[in-house]
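1. below are the sequence and a predicted model for it; my questions follow.
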Amino acid sequence: MRDVCLTLPTNRECADTITAIGAEAAHAVRRFGVRVHLLVLDSADPAARQRHAGALAALPAVEGVVVHHLDEDAQRGFLRSVIERSGAAGEAGPDRLLDLMLPDAVSYGACTNRAFLLAAALGCESVHRRDSDSLYQLLDGEPVFPIEHELATLGLKAADAAAAVTRNTLDPVHADKQVALVGASFVGELSVDVGEIRELDPEVHHDVVALWAPTGASEEEKRELVAESFTGGGTEPFTTDRAVLDLPDIWHIDMCNIGLHHEVYERVPLPPATDTIGSDYFLHHLVRDATLPGVTHNRHIVNYHTPERRTGPGFTAYQLRYAKFLLSMLYLYPVYSEMEAAGDALLDEQHHVRPEPIADSARRSAATDRAENHRRLAELDRCYRRLGGKYAEFADHLAPLRARLLDEAQADIEDFATLIDAWGPLVRASKATPADRLPRRPRGSST
């Protein structure tokens, strides 16, 4: 039986989302005859974790749906065991590697990397990620599940996957490669919470969003970037399936709505940067640049923002993550450019990704001159002070942190290279994990 991992990393209360994802898992079993490991990686507070456990226990028992609900202690125990057996800690030591996998701060890349290793330990062929602040569209009262397209094509040779899509525009030269990524986007609120800035001052919104353009981008390129950024699948509700087989349209695929084949994520992890939105999108670029096939469909998830992002400490934390996202681009763009130039040279003769050139590229990128990041921080300060109110207060908060954030952005890309080096041994150690050493399922799990 084919094992797949449907995962939800969360650090907030989301019992309703868990219930909805449980229904998607059951649908996958009925529709495709797979075994679905429903993996909830729970970093929420104890009260929220208890509600999550209740939501999981209340799911209808479905043969073929296996629930795993892991708090951070359980995740840490698994990781320590894997790191020890992998021999990958090197000079940095096991504690440093553990910190890259399970840091104290929020890390979108690290939480997904943990799902990748656990999926490897569970024998899964693919990982399907959803987010806590998203739900499903409805058609005639029934939820529209993205896993329908994901399981229909992931891992198939592109020539075989063509029968399961509505349009095939893939160059036939790639027909023997496996479909590596299947995804769609979202409808609803912007994926990055800058909608309020757009309402307050459209000019400032343009300037703030344009800061993530590559160094040297023209004004026209910046305008196009701003118009497309964070808008997802627009506002059109789902009415009928559209699925395109090609190199994936990564600008219209979001991490709340993605399936990845194990031949990708078992070879290269995501950047483990902390407090940095967008740090979990690296594999989008890798799949496309390495000329691996993908399917882009229109079963968009409904995105919404939880209120804590817009007031008090939650607002400050989120805006800081956006600032770090902008700084991360200084180091990621050179890696993206080198991957794009390399193309299918990133693959071996079996069309598998070669991690070594990517780690080397990340190391070279760490030496990039910081002048552009100094400019980004100065421009962000100007924009926020023009907005006034809580944005000006955030500018005051950000100002004394500049030197630290500049250092962290560089350290993040160096850490990424370190993790790529360790990733192969970590994956092999995860796959060799004895069943009795896997994190136990909570009481009430379905099997």
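-> Yep, that arrived. Fair warning: this is a prediction, and the values are worked out from it, not measured in the lab. Residues are numbered from 1 along each chain as shown.

2. rest of the way, CA atoms for contacts and neighbours
-> Will do.

3. what is the end-to-end distance of stretch 169-182?
-> End-to-end distance of stretch 169-182 (Cα to Cα, to the nearest Å): 15 Å.

4. now Pro271: closest residue in space that isn't a chain neighbour?
-> Nearest residue to Pro271 in three dimensions, chain neighbours excluded: Phe416, at 5.0 Å (Cα to Cα, 6 or more residues apart in numbering).

5. and that neighbour, that one's in a helix?
-> Yes: assigned with DSSP: H, G, I helix; E, B strand; the rest coil, Phe416 falls within a helix.

6. quick check: it touching Asp360?
-> No: Phe416 is beyond contact range of Asp360, at 10.5 Å (criterion: Cα atoms under 8 Å).

7. neighbour count: the two, which is higher?
-> Shown here are Phe416 and Asp360; by other Cα atoms under 10 Å, Phe416 has more neighbours (22 against 14).

8. who's in contact with Glu356?
-> Residues in contact with Glu356 (Cα atoms under 8 Å, 6 or more residues apart in numbering) are 420-421.

9. hmm, try it at 6 Å
-> Counting by Cα atoms under 6 Å, 6 or more residues apart in numbering, Glu356 makes contact with nothing.

10. gap between it and Gly90?
-> Taking Cα to Cα, one finds Glu356 at 17 Å from Gly90.

11. ok, Glu263 next?
-> For Glu263, the distance to Gly90 (Cα to Cα) stands at 25 Å.

12. these two: who's more crowded?
-> Set Glu263 next to Gly90 and count neighbours by other Cα under 10 Å: Glu263 wins out with 17 against 12.

13. could you measure from the more buried one over to Val194?
-> Note on Glu263: its distance to Val194, by Cα to Cα, is 35 Å.

14. kindly report the same for Phe230.
-> 9 Å.

15. and Leu332, by the same measure?
-> 22 Å.

16. need the residue closest to the centroid of the chain.
-> When the chain is reduced to its mean C-alpha position, the nearest residue by Cα atoms, centre = their mean turns out to be Asp280, at 3.6 Å.

17. and stretch 50-60, how far out from the chain's middle?
-> Relative to the chain's own centre, stretch 50-60 is displaced by 24 Å; criterion: Cα atoms, centre = their mean, to the nearest Å.

18. okay, buried residues for it please.
-> By 16 or more other Cα atoms under 10 Å, the buried positions in stretch 50-60 come out as 52-53, 55-57, 59.

19. stretch 152-161 too?
-> For stretch 152-161, burial by neighbour count (16+ other Cα under 10 Å) applies to 152-159, 161.

20. max pairwise distance over these: which two?
-> Ala152 and Ala159 (13.1 Å; Cα to Cα).

21. can you put the buried residues of stretch 50-60 in TSV and add secondary structure and distance to Pro269?
-> Below are the buried residues of stretch 50-60 laid out as TSV (DSSP: H, G, I helix; E, B strand; the rest coil; distance: Cα to Cα, whole Å):
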residue	secondary structure	distance to Pro269
His52	helix	27
Ala53	helix	28
Ala55	helix	30
Leu56	helix	28
Ala57	helix	31
Leu59	coil	31
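
22. closest to Gly33 among the residues you listed?
-> Nearest to Gly33 out of the buried residues of stretch 50-60 is Leu59 (Cα to Cα; 18.7 Å).

23. please compare the first structure with the one that follows:
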Amino acid sequence: MRRICLALPTNRACLPTLAQIGAEAAHAARRFGVAVELLVLDSAGEAAAAAHAAALRELPAVPGVTVHHLDEAAQRAFLTAAIERSGLAKPELLLDLMLPDGVSYGACTNRAFLIAAALGCDSVHRRDSDLHYQQADGAPLYPVDQELATLGRTAAAAAAAVTENALDPALAGRPVALVGASFIGELSVDVGEIERLDPQAYHEVVSLWAPMDASDREKRELVEESFRGAGTEPFTADRSVLDVLDMYRVDMCNISFHRAVYEAVPLLPARDTIGSDYFLIHVVFDAKLPAVLHNRHIVNFYTPERRTDAGFQEYQLRFAKFLLSMLYLHHIYRRMGELGGPLGSGLLGAGPAVRADLIAGLARESAGLDRAENRLRLAVVDAAYRRLGGRYAEFAELLADRGERLLDEAQADIEEFALLTEGWQRLVAAARGLGIDRAGTHAA
């Protein structure tokens, strides 16, 4: 029986989302006859985690659905055992990269990947805690319907399940590696207020996401598209396209990967850095692995803590570190494109599987880049935020105080990613051999 992992990492109270994702798991098991491992990786506070555990125990029993609710203690125990079994050097550092003291979007998803391997899953289907599903004719629109129709099948076979096939026929024999969509509703990043206050400052700051040598037109187009997801237009009918993925049309809140991708290469474990979980989307693109883009977009909303002054500063710091990560990531993306070639074959080994050794080498190569670009990024953010005034000017002061440390952290983040990538396949194999203790799980 095909086994899938429907994964929800969370560090906040999210009882409504648990009910919704539980219903999606039940739907997947009933409609597709798959075994669903519903995995909740819980880093919320003690009271919220206890409420989550109670809510998950109360989910209706559905044949084929097993719920796993792992708090950080349980996650740490699993990771410690897997790292020890792998025999990799620097076990303490690896544990810290997998379960850091702080927010890491890449690390929480990497944990889902490893646990999915331990559970014998063929794919991981990731959702976020701040979501609602759209509805059509009174029923929820579950992304899993589109995901399970095509993920892992050869592109030639998957073509019958999409509304449009735009894939190069030369790639038809490769399996579909990714199926995803985006969101509608609020921006995915807290920069909407900047645009309302000062459109020029918004352009200056958001354009720092682009490569420094991008043209003015390319930067303008990136700013116009950034963080908006699929806009606000609600669902009317299913549309799905089989192709080499448009990287800027899919989001990690609404995505699924085949094991051939995430068991080969991990995500960046960078702390306090938004976008650190998007790396595999670029890998799939540069390796020219088939993907399906659909339109069952989820509804995004901001949780209350992101509206507080403390939440504002935390999120702006993560945004600044995201901008600093671009120095290294754009170098890797460019080199992956060059090595991959027109059909991406240079990034692929047998299987076809992504060559992790190449990715790790590119990460190490990028770590030696001159930091001048990143100093410029910090200067642009500083000037723009001081013009905005108020809490933005206060954050500019914080950024000025921590600038050198942030530059060091951005470089260390990419070096640690290289280290994790070098050992990732051994860690995956160790997790698969270890399995997972099901004592804390239950059938839903």
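-> That came through fine. Note that the coordinates shown come from a computational prediction; the quantities given were computed from them, not determined experimentally.

24. confirm the residue nearest to the centre of structure 1 sits in a helix?
-> No: counting by three-state DSSP, one finds Asp280 of structure 1 to be coil, located in no helix.

25. let me know whether it touches Ser107 as I believe.
-> No: Asp280 of structure 1 is beyond contact range of Ser107, at 8.5 Å (criterion: Cα atoms under 6 Å).

26. higher neighbour count, Phe230 and Val194 of structure 1?
-> Neighbours were counted for Phe230 of structure 1 and for Val194 using other Cα under 10 Å; Phe230 has more, 22 against 17.

27. show me what Ser325 of structure 2 aligns to in structure 1.
-> Ser325 of structure 2 maps onto Ser328 in structure 1, with residues paired by TM-score structural alignment.

28. that match sits in which helix or strand?
-> Per DSSP states H and E: Ser328 of structure 1 is located in helix 312-342.

29. and that helix, which residues are buried?
-> 315-336, 339-340.

30. do stretch 386-404 of structure 2 as well
-> 386, 392-393, 395-396, 399, 403.

31. with those residues in mind, which one is nearest to Leu267 of structure 2?
-> Nearest to Leu267 of structure 2 among those: Gly403, at 24.6 Å, using Cα to Cα.

32. just to be sure, that closest one is in a strand?
-> No: assigned with three-state DSSP, Gly403 of structure 2 falls outside any strand and is helix.

33. and Asn203 of structure 2, what pairs with it in structure 1?
-> Rather than Asn, residue 203 of structure 2 is His. Aligned partner of His203 of structure 2 by TM-score structural alignment: His206.

34. skipping its backbone neighbours, what lies nearest that match in space?
-> Val226 (6.1 Å).

35. can you give me the distance of that neighbour to Leu139 of structure 1?
-> In terms of Cα to Cα, Val226 of structure 1 sits 31 Å off from Leu139 of structure 1.

36. so these two - more neighbours on which side?
-> Set Val226 of structure 1 next to Leu139 and count neighbours by other Cα under 10 Å: Val226 wins out with 20 against 12.

37. can you tell me what that one aligns to in structure 2?
-> Counting by TM-score structural alignment, Val226 of structure 1 lines up with Val223 in structure 2.

38. tell me the SS of that match?
-> Strictly by three-state DSSP, Val223 of structure 2 counts as helix.

39. repeat for the one 4 residues further on
-> At Phe227 of structure 2, secondary structure determined by three-state DSSP is coil.

40. tell me where the stretch 1-150 of structure 1 has strands.
-> For the stretch 1-150 of structure 1, the strands defined by DSSP state E, counting those that start in this stretch cover 3-10, 35-42, 65-71, 126-129, 134-136, 138-139, 142-143.

41. average gap between the fifth one and structure 2?
-> After superposition onto structure 2, the mean distance of strand 134-136 of structure 1 to its aligned counterpart is 0.9 Å, using mean Cα distance after the TM-score superposition for structure 1.

42. could you report the neighbour count for the counterpart of Arg267 of structure 1 in structure 2?
-> Matched to structure 2 by TM-score structural alignment, Arg267 of structure 1 sits across from Ala264. Residues within reach of Ala264 of structure 2, counting by other Cα under 10 Å, total 20.

43. the one 10 residues further on too?
-> If you count neighbours by other Cα under 10 Å, Ile274 of structure 2 ends up with 23.

44. over to the one 4 residues further on?
-> Neighbours of Tyr278 of structure 2 under the rule other Cα under 10 Å: 17.

45. any idea what it aligns with in structure 1?
-> Using TM-score structural alignment, the equivalent of Tyr278 of structure 2 in structure 1 is Tyr281.

46. how about Thr306 of structure 1: what's its closest non-neighbour residue?
-> Asp133 (6.9 Å).

47. how close does that neighbour sit to His68 of structure 1?
-> From Asp133 of structure 1 over to His68 of structure 1 the distance is 20 Å, taken as Cα to Cα.

48. comparing the two, which residue is more hemmed in?
-> Ranked by neighbour count (other Cα under 10 Å), Asp133 of structure 1 and His68 place His68 first, with 21 against 18.

49. pretty sure the more buried one contacts Arg441?
-> Yes: applying Cα under 6 Å, one finds His68 of structure 1 in contact with Arg441, separated by 4.9 Å.

50. how many residues are close by the aligned residue in structure 1 for Gln146 of structure 2?
-> When structure 1 is aligned by TM-score structural alignment, Gln146 of structure 2 is paired with His149. The local packing of His149 of structure 1 (other Cα under 10 Å) involves 23 other residues.

51. repeat for Val173 of structure 1
-> A count of neighbours around Val173 of structure 1, defined by other Cα under 10 Å, yields 8.

52. so what corresponds to it in structure 2?
-> Aligned by TM-score structural alignment, Val173 of structure 1 pairs with Ala170 of structure 2.

53. is it true that its match lies in a helix?
-> Yes: read with three-state DSSP, Ala170 of structure 2 is one of the residues of a helix.

54. helix, strand, or coil at the closest residue to Pro146 of structure 1 other than its chain neighbours?
-> If the residues on either side of it in the chain are set aside, Pro146 of structure 1 comes closest to Arg299, at 5.4 Å by Cα to Cα, 6+ apart. Counting by three-state DSSP, the backbone at Arg299 of structure 1 sits in coil.

55. pull the number of nearby residues for the counterpart of Arg299 of structure 1 in structure 2.
-> Matched by TM-score structural alignment, Arg299 of structure 1 corresponds to Arg296 in structure 2. By the criterion of other Cα under 10 Å, Arg296 of structure 2 has 29 neighbours.

56. and Arg296 of structure 2, how far is that from Pro140 of structure 2?
-> Arg296 of structure 2 is 10 Å from Pro140 of structure 2, by Cα to Cα.

57. also Glu397 of structure 2?
-> Glu397 of structure 2 is 45 Å from Pro140 of structure 2, by Cα to Cα.
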